[in-house]
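Enquirer: what's the 3D shape of this:
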Amino acid sequence: MTDERMVTVLVAVRAPDEEAAVVTVLGAQPRVKVARRCAELTELLAAAEAGAGTAAVVSGDLPGLDRDAVARLRGAGLRVVALEDPATSAERLAGLGCDVVVTEGDAENLVAAVRGDAPEAAPPPAPAPELEGRPGTIVAVWGPAGSPGRTTTAIELAAALAGVGAAGPRRPGLRRRARPAVPPHGAGTVLLADADTYASSVTSRLGLLDDAPGLAAAARAAGQGVLDVVTLAGHSPVVLPGVRVLTGITRASRWPELSATSLDVVFQRCRSLASWTVVDCGPVLEADELLMYDTRAPQRNGATLSALQAADIVVVVGGADPVGLQRLVRGLEDLRDAAVPVPAARLVVVNRVRESAVGRRAGSQIRDALARYAGVDDVHLVPDDPAGLDAALLAGRVLAECAPTSPARAGFSGLADRVRELVPSGVVGASG
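Expert: Prediction:
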């Protein structure tokens, strides 16, 4: 930004003396105008969305200042300059998404930051040493409504990627609430995250207690700019050998806790904690209807859209029956027209393949139907195994533990191999 253009500044600083100093310094600069002094965050957001300024100077301890608020200010076209103080570190303010962090009393850097001449805030902490230079892979498991088996696929895929069952049975007691210790993490670690805001069920499926904060707590920490790898590990206990779990919300009404802006940071941290992150997504992709009238309304589907946008690979799950295949065809169209860009590689999986619902030569019929109506030539089929899947559901375990010879387990193991094949292609890590 050059001095030829007038810079209008909105000031929201708590301490009266500091506010007066900021106004005095900026008011004495050419081509800089203090447009409004805001007493609280609500007034600042209203002024920003009304187009009253091009830059905002905020104190780091401003009540209510979080990642969502900073995102709203930046969405309104403002450059956000935060004042660091002893109670609020520069790292936290940078984690909130502020453009520049300036030490209180540093008039020269304050003016440069408001004009856009100062360097941007420091980036988030670097990945853990074990994964440095090789960020983890995010796999989003999505499918249309109608119980096509998204959660089962996500759980079994995570177990297969971690090699559960290959090194003996699971240790006793891990299904219950685990201690928030930080076991070693690195190559081979898998993180299973439940981001379904409609029917979160990973905890029930694995027999876990549902009082753990999990993904919601991680999102809160990200919203406050304090989420790091150690904090994320504390919210994701190890429940299977090599598999951590970020549990979902306990009630569907708690969906506002999973803010898309916060989850963007959570998924970035997941790349540093685990080699693989498998995200169980909700079925709905549409932008909320309220957004037609209020672009700042919370988005219930924001969690799913955030996961899809962050993913390196999207596993699209459909059911192997006439209704499920029809929904899958339409779901693939919806995915292509999603409200956010989904640059990830896509792997189509058809679950519970059985001749009783499709007819003879079920696999061939499914492939022909998807090739004809959805243009999908490569489909991975998972055979049905009611006895094995029911046993796993009853015991709260994965197929590798209670039905190791299940044909469904073989199908999910093949899916894990297909996912691994995409890693050397350059797809993985492209957004990390």
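
Enquirer: CA atoms for contacts and neighbours, from now on please.
Expert: OK.

Enquirer: With adjacent residues omitted, what lies nearest to Leu332?
Expert: Once its chain neighbours are removed from consideration, Leu332 has its nearest residue in Ala374; the separation is 7.3 Å (Cα to Cα, 6 or more residues apart in numbering).

Enquirer: err, Pro383, not the other one
Expert: In space, not counting the residues next to it along the chain, Pro383 is nearest to Val353; the distance is 4.5 Å by Cα to Cα, 6+ apart.

Enquirer: need the contact list for that neighbour.
Expert: Going by Cα atoms under 8 Å, 6 or more residues apart in numbering, Val353 touches 319-321, 362-363, 381-384.

Enquirer: In strands, which of those appear?
Expert: Judged by DSSP state E, the subset of these located in strands is 319, 381-383.

Enquirer: Can you tell me which of the residues you listed is nearest Gly163?
Expert: Closest approach to Gly163 among these (Cα to Cα): Val382, at 18.2 Å.

Enquirer: Following up with a second sequence; could you model it the same way so I can compare the two?
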Amino acid sequence: MSEERNVTVLVAVQAPEEEAAAVTVLGAQSQVTVARRLAELTELLAAAEAGAGTVAVVSGDLPGLDRDAVARLRGAGLRVVVVQDAALSAARLAWLGADVVVAGGDAENLVAAVRGDGPDPAAPVVPAPADRGSDRPGAIVAVWGPAGSPGRTTTAIELAAALAGVGAAAPRRTGLLRRSRPVPPPHGSSTVLLADADTYASSVTSRLGLLDDAPGLAAAARAAGQGNLDVVTLAGHSPVVLPGVRVLTGITRASRWPELPASSLDLVFQRCRELAAWTVVDCGPVLEADELLMYDTRAPQRNGATLSALQAADVVVVVGAADPVGLQRLVRGLEDLRDAAVPVPAARVVVVNRVRAAAVGRRAEAQVRDALARYGGVGDAHVVPDDPAGLDAALLAGRVLAECAPASPARAAFEALADRVRELVPAPV
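Expert: All right, here's what the predicted structure looks like:
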């Protein structure tokens, strides 16, 4: 073995006999050094971030071990090898993001994993997604826009309803999330999951008149962090509130944003693809990577939820307001999106909301399109006309336009937006 293949191991195994066996087996290997034997996760993380090792051998039942902890170990440059005991499934441990999962007592595979003779450390082992009865997974649509209330939440809700084919004949809802009951989607429609990932001003719950404001997305993120999130669990956290539309409600207070870590949401969005043909994510407005501001790479990232959604998205719907201030923010927001801290390879649709002559002058739609083409390089902006009466009625009733203002011109524009999204990313059939 070459000098470059020397490895230094941090061992954090719970069972004394397993720890002794691992240390004995690894210590007998050439160019393998057991640097430290650690009893707690906090000690392991501190040693990893201090650069004390290149491989972490961790027992699956180590208290506090979750997806975020594994992400921190990998972020410190360590290969993570998890030792499985009889009480834990390999699939659950793999979903934590471990590079390799080996059975307890399997000395040969443990040595191979530590040496790097197993799977590529850049490609952690994960179980295959469950079969949804389709030849391709569901699509994710991230609805993002700059600060200033351009209408991100309204766009996300109306787009979800349009993708699901919600019509004017949709049954009346009680307005109570805990009383919502599964109802079949309209004929020819798709199952849609609406997720509220806004960590600054979560409002899907109140916008839809849902009084039971349990944070469904945070609960799903907790399950994902522990490796316990499957499609059934996700469905339990996302009740049906409209025909064909499930809702993962957001955090109830902005101060609860640490409950939405990006490492867990990455897995949540994977599961969303298995549950629904379309997942529409209402994102927060800020794109900065928080650690660049706080100079602390271990600190939670408030904007991690938005960045996770944008990175996972197949289509990003960028929403701006149709007024001089809103258009200026939209142009700058498009630049910020291009320079985001994570890659955002998705197709983009620019939506200009509440287009009206009173704010931009005569020939409002043409004025908006010309301004975006000139200053933002956007040649195909999608405009949504202002309809204060219809939108106010929907807001007051906690409904979508299809339920209370089916003839609204804004609803027609959102239906056209849904058609455009379908053209960009065909959903499973």
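
Enquirer: Can you pull the TM-score for these?
Expert: The TM-score (TM-score structural alignment, normalised by the length of the second structure) is 0.94; 424 aligned residues with a Cα RMSD of 2.1 Å.

Enquirer: picking that back up, can you redo the ones in strands among the contacts of Val353 of the first structure as TSV, where the extra columns are distance to Arg79 of the first structure and neighbour count?
Expert: Putting those into TSV (distance: Cα to Cα, whole Å; neighbours: other Cα atoms under 10 Å) gives the following:
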residue	distance to Arg79 of the first structure	neighbour count
Gly319	47	24
Leu381	50	24
Val382	50	25
Pro383	54	22
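
Enquirer: What is the nearest of those to Ser413 of the first structure?
Expert: When these are compared for distance to Ser413 of the first structure, the smallest value, 9.7 Å, is given by Val382; criterion: Cα to Cα.

Enquirer: what lines up against that closest one once you look at the second structure?
Expert: When the second structure is aligned by TM-score structural alignment, the residue opposite Val382 of the first structure is Val384.

Enquirer: Likewise for Gln224 of the first structure?
Expert: Looks like Gln224 of the first structure aligns to Gln226 there (TM-score structural alignment).

Enquirer: could you measure its match against Gly118 of the second structure, distance?
Expert: Using Cα to Cα, to the nearest Å, Gln226 of the second structure is found at 24 Å from Gly118 of the second structure.

Enquirer: For those two, indicate the residue with more neighbours.
Expert: With neighbours defined as other Cα atoms under 10 Å, Gln226 of the second structure and Gly118 compare such that Gln226 has more, 18 against 14.

Enquirer: related to what we said a few turns ago, and the residue mapped onto the residue nearest to Pro383 of the first structure from the second structure, how far is that from Ala147 of the second structure?
Expert: With TM-score structural alignment defining the correspondence, Val353 of the first structure maps onto Val355 in the second structure. When distance is defined by Cα to Cα, Val355 of the second structure is 18 Å away from Ala147 of the second structure.

Enquirer: Same check on Gly326 of the second structure?
Expert: Separation of Gly326 of the second structure from Ala147 of the second structure (Cα to Cα) stands at 9 Å.

Enquirer: The two - which one has more neighbours?
Expert: Taking Gly326 of the second structure and Ala147 together and counting by other Cα under 10 Å, Gly326 has the greater number of neighbours (20 against 16).

Enquirer: Longest strand in the first structure, please.
Expert: If each strand of the first structure is counted by residues according to DSSP E, the longest one is strand 345-353.

Enquirer: Could you report the distance from the corresponding residue of the second structure for Pro407 of the first structure to Gly148 of the second structure?
Expert: Aligning on TM-score structural alignment places Pro407 of the first structure opposite Pro409 in the second structure. Counting by Cα to Cα, the gap from Pro409 of the second structure to Gly148 of the second structure is 23 Å.

Enquirer: ok, the two, which is more surrounded?
Expert: Neighbours were counted for Pro409 of the second structure and for Gly148 using other Cα under 10 Å; Pro409 has more, 16 against 13.

Enquirer: who touches that one in this structure?
Expert: Shown here is Pro409 of the second structure, whose contacts under the criterion Cα under 8 Å, 6+ apart are 384-387.

Enquirer: rerun at 10 Å
Expert: Each residue near Pro409 of the second structure by Cα atoms under 10 Å, 6 or more residues apart in numbering is listed here: 384-387, 390, 401, 415.

Enquirer: With Ala107 of the second structure as the reference, measure out to the residue located most distally from the centre of the second structure.
Expert: The C-alpha centroid of the second structure is most remote from Ala28, which lies 43.3 Å away (Cα atoms, centre = their mean). Distance, Ala28 of the second structure to Ala107 of the second structure, by Cα to Cα: 11 Å.

Enquirer: go on, Leu395 of the second structure?
Expert: When Leu395 of the second structure is compared with Ala107 of the second structure (using Cα to Cα), they lie 62 Å apart.

Enquirer: Check Leu310 of the second structure too.
Expert: Look at Leu310 of the second structure and Ala107 of the second structure: by Cα to Cα, they are 41 Å apart.

Enquirer: Which one of these two is surrounded by more residues?
Expert: For Leu310 of the second structure versus Ala107, the count of surrounding residues by other Cα under 10 Å is larger for Leu310: 28 against 16.

Enquirer: which stretches of the stretch 101-250 of the first structure form strands?
Expert: Taking DSSP state E, counting those that start in this stretch as the criterion, the stretch 101-250 of the first structure contains strands spanning 137-142, 190-195, 238-240, 243-246.
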